[in-house]
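S.K.: okay, sequence plus prediction incoming.
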Amino acid sequence: MKLVKTLLASSLLTVLTLSVSAKEMPPAGGTPGDFTVPATQEMTLDNGLKVTFIPYGSTPKATIRLVTNTGNIDDGEKVWLADLSFDMLRQGTDTQSAKALAEAVASMGGEIATSVGMDSSFIGMDVLGEFTPDAVDVLADMVMNASFAEADLARLKTDSQRNLAVQKSSPSGIATEAFYQSIYGNHPYGRLYPTTESLAALTVDDTKTFISSNLVPNRSHLYVSGVFDQTAVSKAVKAAFADWQAGEARAAKTVLTKPGPTLELIEREGAPQSTLRLGLATVDATHPDYTKLSVMNTLLGGAFSSRITTNIREDKGYTYSPRSAVVDRVGSAVWYEGADVTAEVTGASLVEIFKEIELLASEAPTAEELKGVQNYMAGIFVLRNSSRSAIISQLAFLELHGLDKTYLTDYVQNVHGVTPEEVSNIARKYLDSASMHLTIVGDTATVTPQLKEVKALEAYQ
C-alpha cells in the first residue's frame, strides 16, 4: 500500500499521550461510560448493495461512504493496482471531467475522498446535509461510469513512482516491508511495494478489470451518516444504484504465517540510527483474547506512558518515538514493537525491549497501573468514535471481521474487565521472545557486534 497505511494509522494512535509523572497528571477522572452505537436503519437493494442510514449529530452535514470488501488483498501480482484503480474513479466519468466532479462536490460543501486498505477500501464524500441526495448521484456516477482515460493513468503512475521511490528509500518503509515479508511471505499481506517495472507495466485495462471484478454491489456497503433527509436519500440511492450489476463473491484467501525466530539485518551504511521492527503473528479481532491482547499491548508499548516507551525513551534516551501496536488483518493480526534508536545503542535497546516483555510475562502489573491504562483506552475509544466518519469506520470494521455490535457496546466494559493476572498471562501466551521476527535497518558494521551481546537473540543466530 502506498503509505503503509495500517502501520501509520497504528503509530498515530500510539503517540497519544498519557503522562507517567504523578505531578504532571491532572486530577483523576471518572470511569468512562460504555459506548453507545447510534440507531441505524438498513436496506438492501436487489443487486446486493447494503445501505445503512445513521442519523447522527446536529451539524447539518452528512458523510457518504461506499465501503467495499476489496483492496491490496486483490492486487494479485500487480501490487498497488487497487490504489491506482480507486484513484482512477476520481479522474472523471463518461459525462463529467475530474474538474467538473470536484467542483460539483465543492458546491455541496464537500470533497471527494478515496482510501485503499489491505482488505477494505472506500470512496465517498462529506457534504452539507441538504445536498446528500445529489451527492449520492455523483458517487454512483463515479463508481459506475468512470472514464478510465490513458492520460489520467499515466499521470497517476508518475505520481506513484515518486511515492514508491520515497517509500523504498525510507528506513521505516524498508524495515516495514521486510518485517511483513518475514511473517507473511508471498501472501498479499507480505507484499507492500511494487517494483518500478511492475508499476510502470500497469494498464488502463488492468484498472478497469479490477474495478469491474472487485468494486461490485454485493461486496459493498453504502453508509450515510449525519444530518440528512432519509426519505429523499433512500429514494436517491435506489434510483442511482439500481442498474449497478452484481459480481462474483470474493473467494476467501487462506492466511499462512511463517514461524520465528528470524533476524534480518539490512545494510544502511553510515546510518546514525537503527530502525527496528520486532514482532510476530497473533490472534485476530474475532478471538476471545483480542481485547486482553489490546490491553496488554497498550500497557507494554502502545501508549506514551507504556513500559517500553518509559524505559528506552524517558529513562535512557535511546529513541524519540518507540511504539507497539496490534495490526489487524482478516483472519490474522500482527503484534510489533517499532523504534528508531541511536545506532550505538541498538543492542542495548533490544535488551531493554526483551526485558520488558519478559517482565510483564512473569509478573502481573499492579492494579493501579492497569487501571490507568484501562481508563486511557476507554476514554480514547469513546473520543475517537465521536464523529460521522468514525461511526462508519467502526460499523465497517464489524462487518469486515464478522463481529456484532456488542463488540462496540461492550468494549469499555470488556476493557475494564481485564485483570492484572490476565495481562501477564496474555504476554506469556502470545509474546514468545524466542519466536519473534526481528528486522533491523542500519549500519551493519556498528550493529552486528552489538547483537552478539543480546542474550534473547541467541535463538536467532
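M.R.: Right, received. Where do you want to start?
S.K.: C-alpha only now, for contacts and for neighbours.
M.R.: OK.
S.K.: contacts only, for residue 378.
M.R.: When contacts are counted by C-alpha atoms under 8 Å, 6 or more residues apart in numbering, residue 378 touches 32, 411, 412, 415.
S.K.: put this beside the first:
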Amino acid sequence: MSAPTKHRSAEEIGRTALGPRPFPELGEQRAAADLDTVDTTLANGLRVIAVRRSSVPLVELRVRIPFGDPATSSTGSTHAARAELLASTVLTGTATRSRVDVDTELALVGGELDAAVDPERLSFTGNALVAGLDTVLDVLRDALTGATYPDHEVERERERLVERIRLARSQPSVIARESLQRHLYGDHPYAKEMPEADEVSSVTRDDVLALHAAAVLPRGAVLVLVGDVAPDAAVRAIENALGGWTAEGAAVTPSPLPVVRGGDVLLVHRPGAVQSQIRLAARGLVRTDERYPALQLANLVYGGFFSSRLVENIREDKGYTYHARSYPEFTPGGAALLVDADTASEATAAALLETRYELGRMALVPPSEAEVDTTRRYAIGALLTATSSQGGLASFLVNLAGLGLGVDWFLAHPGRLASVTVEQVAEVALEFFAPSAFTGVLVGDADKLTPQLRALGGVALP
C-alpha cells in the first residue's frame, strides 16, 4: 500500500525550489468592437434597442416597464401585492390564447417568455430561435394588450404566492434584507420588496386587471433585442408587433430614494439563531458619475471579488464566514454600497470588528498599484465575460437603459476602467469607505450577542 499523499497548502503549491511560482501572463482583453445597433423610440413611446450578435441563431428579448404605484406612494397601499400577482399571471391567458397555448407556441419555436416584478420595474425575459422571433413578439403583444387573467389562474397563483411569502419570511437572508431596507429607506415603497401574505390573499382578478390598465404602459418602457438578426429588421418586427400597444400617460418611475447616511448598526433580534447576518450600507455613485469607474475598482479591492481584502481577512485568514462580499446596488435616483457577511453567533462581534477594520484600512491605507491593476483586469474581464453571450448582453443593456444609457456607455466602459489611476481610487476610497459612512443591520440572537456588541460599540441594541 502506498503512503498517503501529504496535503499541501496553497502557499506550498504556489512555490517552487526557485521561489514563488510565477502567474501566467493574462491574455489581451479586447473590448467589444463597434456593434451593429439601432436605438430608437417608437411612436407609442416604447424605446427599442436592437443589437446584432450572430454567435448562435437565437434572439434574446428583455422588456423593462417602470412599475411604481400609479395611485399612491404609500406603503399602506396594496400595490406590491397586486404587482406580484400580475407578474405571476400575465402570461396565463388572453382572449385568444390559454396558458397551454402560450407554452405550446413558444415551445414550437424553441422559445420561452417569463415575467417578474420588483418595486422598480415589471420585466419580461424571452428568447427563441431566430425563425421564431415573430411568434415571441406576438405572444408578448397579446399579453401586454389583452391579458385576461382568468379567475382560476389568479386563484391558483394567489395561493402559491401566499405560501412562498410565508416560507420566505422564515429565511434569515430575507429577514436581513427586509430589515436593512426599512432601516435605510423607511416607508418608501421601494423598501417593500415583498408584500404581506394577507395583502396578497385579498387581491382579486379585478384588482389585477385595473393595475394592468393603469401601469402596463409603453411610454417610458424599453425593449432590448440581441441576436442573429439585422437591427433594422428587428425594429420593424417589433414595431409591427407592438406598434398597436398604446395608452395615455407614461409608466410610473418610483420617486428617488433618500441618500444613505452613516450611523449605528441596528441589532434585529432573532431568538435562538445560531448564525448572524451582517448587512452594511453606505452611499454609492450612479454609473453616469465620472468617479464611478474609480469607485467600482475600490469596491473590488475592498470586497468585490474572491481576492479582496475583506474576503482574505474574515474568510481566508480568520474563518469567520464562508461568504462575504461588497457590491453596488443601483436604486431609483441613486446608488448604495452594500456589504454582506453571514457568520456564527460566537464570531459575530469579531467579524463586525474586522469588517469595519477593513473599511478603515481601505480609507486610510490606499490600494497599491498592484491591487488596482489586478482589480482593473478583473473588472474589464468580468464585464466582457458577462456580456459575451446574447442573453448576458441583453440583460446588461436593459439595466443600462433603465438609467437612460445605451450601447455607447457599454462600449466605452472598458476604456474608462483602463484610465483610472491609483490616486483616483484612493480618493474615492477615503470618501466612500470610511467606517463612519456606513450604517446597517445585524440579525441574530440578541441574548447571545448583546454583551460583546455593547463592548464593541456602534450598534443600536434592542
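M.R.: Alright, I've got the coordinates. Just so it is clear, the structure is predicted and the values come from calculations on it, not from any experiment.
S.K.: tm score of chain vs chain?
M.R.: The TM-score (TM-score structural alignment, normalised by the length of structure 1) is 0.88; 442 aligned residues with a C-alpha RMSD of 2.6 Å.
S.K.: out of the contacts of residue 378 of structure 1, which is most surrounded?
M.R.: Within the contacts of residue 378 of structure 1, neighbour counts (other C-alpha atoms under 10 Å) peak at residue 412, which reaches 22 neighbours.
S.K.: before we move on, back to that, ok, and the contacts of residue 378 of structure 1 in structure 2?
M.R.: Checking the contacts of residue 378 of structure 1 against structure 2 (both residues aligned by TM-score structural alignment, their matches' C-alpha atoms under 8 Å), the contacts still present are 32, 412, 415.
S.K.: contacting residues around the second one?
M.R.: Applying C-alpha under 8 Å, 6+ apart, one finds that residue 412 of structure 1 lies in contact with 32, 33, 34, 35, 378, 381.
S.K.: corresponding residue for the second one in structure 2?
M.R.: For residue 33 of structure 1, the aligned position in structure 2 is occupied by residue 30, per TM-score structural alignment.
S.K.: Validate this expectation: its match resides in a strand.
M.R.: No: per DSSP: H, G, I helix; E, B strand; the rest coil, residue 30 of structure 2 lies outside any strand segment and is coil.
S.K.: which strands or helices does the strand or helix carrying residue 235 of structure 1 pack on?
M.R.: In the assignment (DSSP states H and E), residue 235 of structure 1 maps to helix 230-241. Contacts defined by 3 or more C-alpha pairs under 8 Å, 6 or more residues apart in numbering; DSSP states H and E place helix 230-241 of structure 1 against helix 132-145.
S.K.: hmm, who's touching the helix it packs on?
M.R.: Contacts of helix 132-145 of structure 1 (C-alpha under 8 Å, 6+ apart): 62, 64, 89-90, 92-94, 101, 105, 108, 123-125, 127, 215, 228-229, 232-233, 236-237, 240-241, 244.
S.K.: go again using 7 Å as the cut-off
M.R.: 62, 89-90, 93-94, 105, 124, 228, 232-233, 236-237, 240-241, 244 (C-alpha atoms under 7 Å, 6 or more residues apart in numbering).
S.K.: ditto for stretch 107-121 of structure 1
M.R.: With C-alpha under 7 Å, 6+ apart, stretch 107-121 of structure 1 has contacts from 5, 67-73, 82-83, 86, 102, 105, 122-128, 131.
S.K.: would you list the buried entries among those?
M.R.: Among these, the ones that count as buried by 16 or more other C-alpha atoms under 10 Å are 67-73, 82-83, 86, 102, 105, 122-128, 131.
S.K.: distance to residue 135 of structure 1 and secondary structure added to the contacts of residue 378 of structure 1, as CSV?
M.R.: Shown next, in CSV, are those (distance: C-alpha to C-alpha, whole Å; DSSP: H, G, I helix; E, B strand; the rest coil):
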residue, distance to residue 135 of structure 1, secondary structure
32, 36, coil
411, 34, helix
412, 35, helix
415, 39, helix
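S.K.: what's the distance between the match of residue 33 of structure 1 and residue 382 of structure 2?
M.R.: 12 Å (C-alpha to C-alpha, to the nearest Å).
S.K.: do the same with residue 308 of structure 2
M.R.: 15 Å.
S.K.: cross the buried ones among the contacts of stretch 107-121 of structure 1 against strands and list the overlap.
M.R.: Among those, the members found in strands (DSSP state E) are 67, 68, 122, 123, 124, 125, 126, 127, 128.
S.K.: grab the nearest non-local neighbour of the third one.
M.R.: It refers to residue 122 of structure 1. For residue 122 of structure 1, ignoring the flanking residues on the chain, the nearest one in space by C-alpha to C-alpha, 6 or more residues apart in numbering is residue 67 at 4.3 Å.
S.K.: go on, the last one?
M.R.: Closest residue to residue 128 of structure 1 in three dimensions, ignoring its sequence neighbours and counting by C-alpha to C-alpha, 6+ apart: residue 61, at 4.2 Å.
S.K.: contacting residues for the one you found?
M.R.: 127, 128, 129, 226, 227.
S.K.: which of these show up in structure 2 as well?
M.R.: Among these, the contacts conserved in structure 2 (both residues aligned by TM-score structural alignment, their matches' C-alpha atoms under 7 Å) are 127, 128, 129, 226, 227.
S.K.: the second one against residue 59, yeah?
M.R.: No: with contact defined as C-alpha atoms under 7 Å, residue 128 of structure 1 does not reach residue 59; the gap is 8.9 Å.
S.K.: surely residue 418 of structure 2 is in a helix?
M.R.: Yes: assigned with three-state DSSP, residue 418 of structure 2 falls within a helix.
S.K.: what's around the aligned residue in structure 1 for it, how many residues?
M.R.: Taking TM-score structural alignment, the alignment pairs residue 418 of structure 2 with residue 416 from structure 1. Residues near residue 416 of structure 1, counting by other C-alpha under 10 Å, number 19.
S.K.: wait, residue 416 of structure 1 touches residue 376, no?
M.R.: No: with contact defined as C-alpha under 7 Å, residue 416 of structure 1 does not reach residue 376; the gap is 10.5 Å.
S.K.: can you pull out the strands in structure 1?
M.R.: 41-44, 50-55, 61-68, 111-116, 121-128, 220-226, 262-267, 273-282, 323-329, 332-342, 437-442.
S.K.: closest one to residue 389 of structure 1 among the ones you listed?
M.R.: Smallest distance to residue 389 of structure 1 across the strands of structure 1 (C-alpha to C-alpha): 6.5 Å, for strand 61-68.
S.K.: Provide the aligned range in structure 2 for the closest one.
M.R.: Going by TM-score structural alignment, strand 61-68 of structure 1 sits over residues 58-65 in structure 2.
S.K.: and for stretch 264-279 of structure 1?
M.R.: Taking TM-score structural alignment, stretch 264-279 of structure 1 hits residues 266-281 over in structure 2.
S.K.: show the contacting residues for the residue nearest in space to the middle of structure 2.
M.R.: Most central in structure 2 under C-alpha atoms, centre = their mean is residue 329, positioned 6.9 Å from the mean C-alpha point. Applying C-alpha under 7 Å, 6+ apart to residue 329 of structure 2 gives the contacts 335, 336, 337.
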